[in-house]
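# Requesting a structural model of the entry that follows:
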Amino acid sequence: MGDNTEVFRGIRKVPGISYPVLTPNLKGFESALEAGAEEVAVFGAASDAFSLKNVNCTAAEAIERFRPVLKAAQKHGGIRVRGYVSTVVGCPYEGAISPLAVVKVVEALHKMGCYEISLGDTIGVGTPGSMRRMLDEVVKAVPPENLAVHCHDTYGQALSNILVSLDYGIRVVDASVSGLGGCPYARGASGNAATEDVIYMLHGLGLETGVQLEKLIGVGRYICSQLGRPSESKVNRTWKGATTS
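Here you go, the predicted model:
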């Protein structure tokens, strides 16, 4: 990769690419700092039941754990902190989630200093209707430029929900190459929206992403071949021009 890269715990860093580290508490932050992280992430939930299963504390208790992380990040040269909120429209234990419950967590993360908060439909039950109801309230509390969406595709609604978020001025979308991943707390929950499909849609809307779709498809095919599993991306399955080289 040339001389403009540096090694970060085995990862050869490329200029212009962010390498955030998930840090649920101060101990995690200190370990990330020691490893050379320049950006970290904290993750909460709009559902108490989900939070208890995931990190063994309520949503409010999780917020309190984040405060020392944000303070430490500011103390150590202003390390950027991204916030995540899980189950923003539905929870496998509580069912439908009130938009005001989401606002409470998002607003707290924003006030603590998270530069961006990702809104996660963790189990992929959201629809354009439930996304709109949630975003109607959230954008009253936090500007769209400080928000991102993280849509799982369990019911095939991820692209539709992302499209809705664009109407609200949100321009950051979390995605996973070939839709890899999932949620261990929800039976049948698939991975995040496939990056290939998201990029194809955004390019079709005339939006500039800086991503070369054909090379991305090649990456997805290579990873899936190594894992011995098919790609979850419809674009990847259909595309004829990409190779795994």
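# use CA for all of it now, contacts and neighbours both
Fine.
# Make sure residue 29 is actually in contact with residue 40.
Yes - applying Cα atoms under 8 Å, one finds residue 29 in contact with residue 40, separated by 7.4 Å.
# who touches both of those two?
Common neighbours of residue 29 and residue 40 (criterion: Cα atoms under 8 Å, 6 or more residues apart in numbering): residue 23.
# following the longest helix seen in the chain, which helix or strand comes up?
Ranked by residue count, the top helix of the chain under DSSP state H comes out as helix 59-75. Next along the chain after helix 59-75, taking DSSP states H and E as the criterion, comes strand 80-86.
# Also this sequence, please, to line up against the first:
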Amino acid sequence: MRLPQVEAATGLPPEVTIYEVGPRDGLQNEKAVVPASVKVEFVRRLVAAGLSTIETTSFVPARWVPQMGDAEEVLEALGADGVGRARPALVPNLRGLERAEALGLQAVAVFGSATETFAQKNLNRSVGEQYAMFEPVVTRAKDAGRWVRAYVSMCFGDPWEGPVPVGQVVDVAERLMGMGCDQLSIGDTIGVGTTGHVHRLLEALDARGIGPERVAVHFHDTYGQALANTMAALRDGVTVVDAAAGGLGGCPYAKSATGNLATEDLVWALTGAGVRTGVDLDALVATSVWMAQQLGRPSPSNVVRALTPPPTP
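So this is what the prediction gives:
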């Protein structure tokens, strides 16, 4: 069975935009550096499979995240297919933005933290100090007509601090969105969120003027809750979902963070519910099988495993 039986579900949007993070968030934690040529082919295969929005790379210093040290090489090889508004890249600071500007990128993302400990580990700054780093980035990008996304990590729990109060997350989100960002991605970095928690956070964001039309959700699947949490968010009005082909992912600064929600698992669920994604599931599965071969291990995606025949003994 290559596609699910379609039985339209109530309460879901008619169409969902998948924000594919495989090439950046999916690969950033790989121990062995993936060649730039493989990353370029990965992006091209994702485009061919119908993924309209793909986060391609990160302009962080190579000493921080060695896997992303080839950002210029990857984007130069992609050419026009790597710089439009549907090809955002992560920029940590003004230097990162300058590197992105030199290549003509039209969309960028900043990556903040809802908790003090992770802000220190990931940014070497406090939560309060992160705003001073991001504000000139956002202002300069917006003044130049670029689209800007704000990530907030550790929104549902922190491995060092434990539970994270909803109000604390909303305070950080409000500061970042107040800078002029176009979209907010709320991240369950260690995958501990549950559906009720998702609803409460979205409700609290909406009450502060950050409605679901400006919010994306980004769930890791550590406890197997990523898809359930995503469907809960969609029923609350969210229409943008972060996912990684093959369930790739992790976080170099949070060892308990496992893979992202697999794009294939999301597409299967949405297709069966009658929600449009524009993604060719067979082509996407083939892409994840190919990438798994490049990485030397099987894909953790349930749908990839189900649709891929086992190797002949």
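# returning to that earlier point: according to the alignment, the longest helix of structure 1 goes to what range in structure 2?
Helix 59-75 of structure 1 corresponds to residues 127-143 in structure 2, going by TM-score structural alignment.
# the helices in structure 1, which residues?
Going by DSSP H, structure 1 shows helices at 26-34, 48-55, 59-75, 99-112, 128-141, 158-167, 195-204, 213-227, 234-238.
# Residue 180 of structure 1 is nearest to which of these?
Comparison of those against residue 180 of structure 1 by Cα to Cα identifies helix 213-227 as nearest, at 8.8 Å.
# average offset between that closest one and structure 2?
Here the mean offset of helix 213-227 of structure 1 against structure 2 after fitting is 0.6 Å, by mean Cα distance after the TM-score superposition for structure 1.
# just checking, what packs against that helix?
Contacts defined by 3 or more Cα pairs under 8 Å, 6 or more residues apart in numbering; DSSP states H and E place helix 213-227 of structure 1 against helix 195-204, helix 234-238.
# ranking the ones you listed by burial, who's on top?
helix 195-204 (a mean of 19; mean count of other Cα atoms under 10 Å).
# Identify all contacting residues around that helix.
Residues outside helix 195-204 of structure 1 that contact it (Cα under 8 Å, 6+ apart): 159, 175-179, 208-209, 211, 213, 216-217, 233-236.
# Let me know the closest of the residues you listed to residue 85 of structure 1.
Of all these, residue 175 has the smallest distance to residue 85 of structure 1: 15.3 Å, by Cα to Cα.
# Please say which position in structure 2 that closest one maps to.
Residue 175 of structure 1 maps onto residue 243 in structure 2, by TM-score structural alignment.
# Can you get me a residue count around that match?
Residues contacting residue 243 of structure 2 under the criterion other Cα atoms under 10 Å number 32.
# check contacts around it.
18-22, 218-219, 260-263, 266.
# ok, now with 10 Å
By Cα atoms under 10 Å, 6 or more residues apart in numbering, the residues touching residue 243 of structure 2 are 18-22, 25-26, 54, 217-220, 226-227, 249, 259-267.
# One more: residue 210 of structure 2?
Taking Cα under 10 Å, 6+ apart, we find residue 210 of structure 2 in contact with 170, 173-174, 177-178, 183-184, 202-204.
# again with residue 230 of structure 2
Counting by Cα under 10 Å, 6+ apart, residue 230 of structure 2 touches 194-195, 198, 216-219, 236, 238-242, 261, 266.
# Apply the buried test to the contacts of helix 195-204 of structure 1 and list what passes.
Among those, those buried by neighbour count (16 or more other Cα atoms under 10 Å) are 159, 175-179, 213, 216-217, 233, 235-236.
# Switch the residues you listed over to CSV; also include distance to residue 56 of structure 1.
Below are these laid out as CSV (distance: Cα to Cα, whole Å):
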residue, distance to residue 56 of structure 1
159, 32
175, 26
176, 26
177, 30
178, 31
179, 27
213, 40
216, 37
217, 38
233, 33
235, 38
236, 38
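# Ranking by neighbours, what's the top pick from the contacts of residue 230 of structure 2?
Of all those, residue 261 has the most neighbours under the rule other Cα under 10 Å, reaching 31 neighbours.
# In structure 1, what residue corresponds to that residue?
By TM-score structural alignment, residue 261 of structure 2 lines up with residue 193.
# Next, the contact list for its match, please.
Residue 193 of structure 1 makes contact with 124, 150-154, 156-159, 162, 173-181, 232-233, according to Cα under 10 Å, 6+ apart.
# Which members of those residues occur in strands, if any?
150-151, 173-174 (DSSP state E).
# quick one: residue 113 of structure 1 and residue 72 of structure 1, what's the gap?
11 Å (Cα to Cα, to the nearest Å).
# I am finished for the moment; much appreciated.
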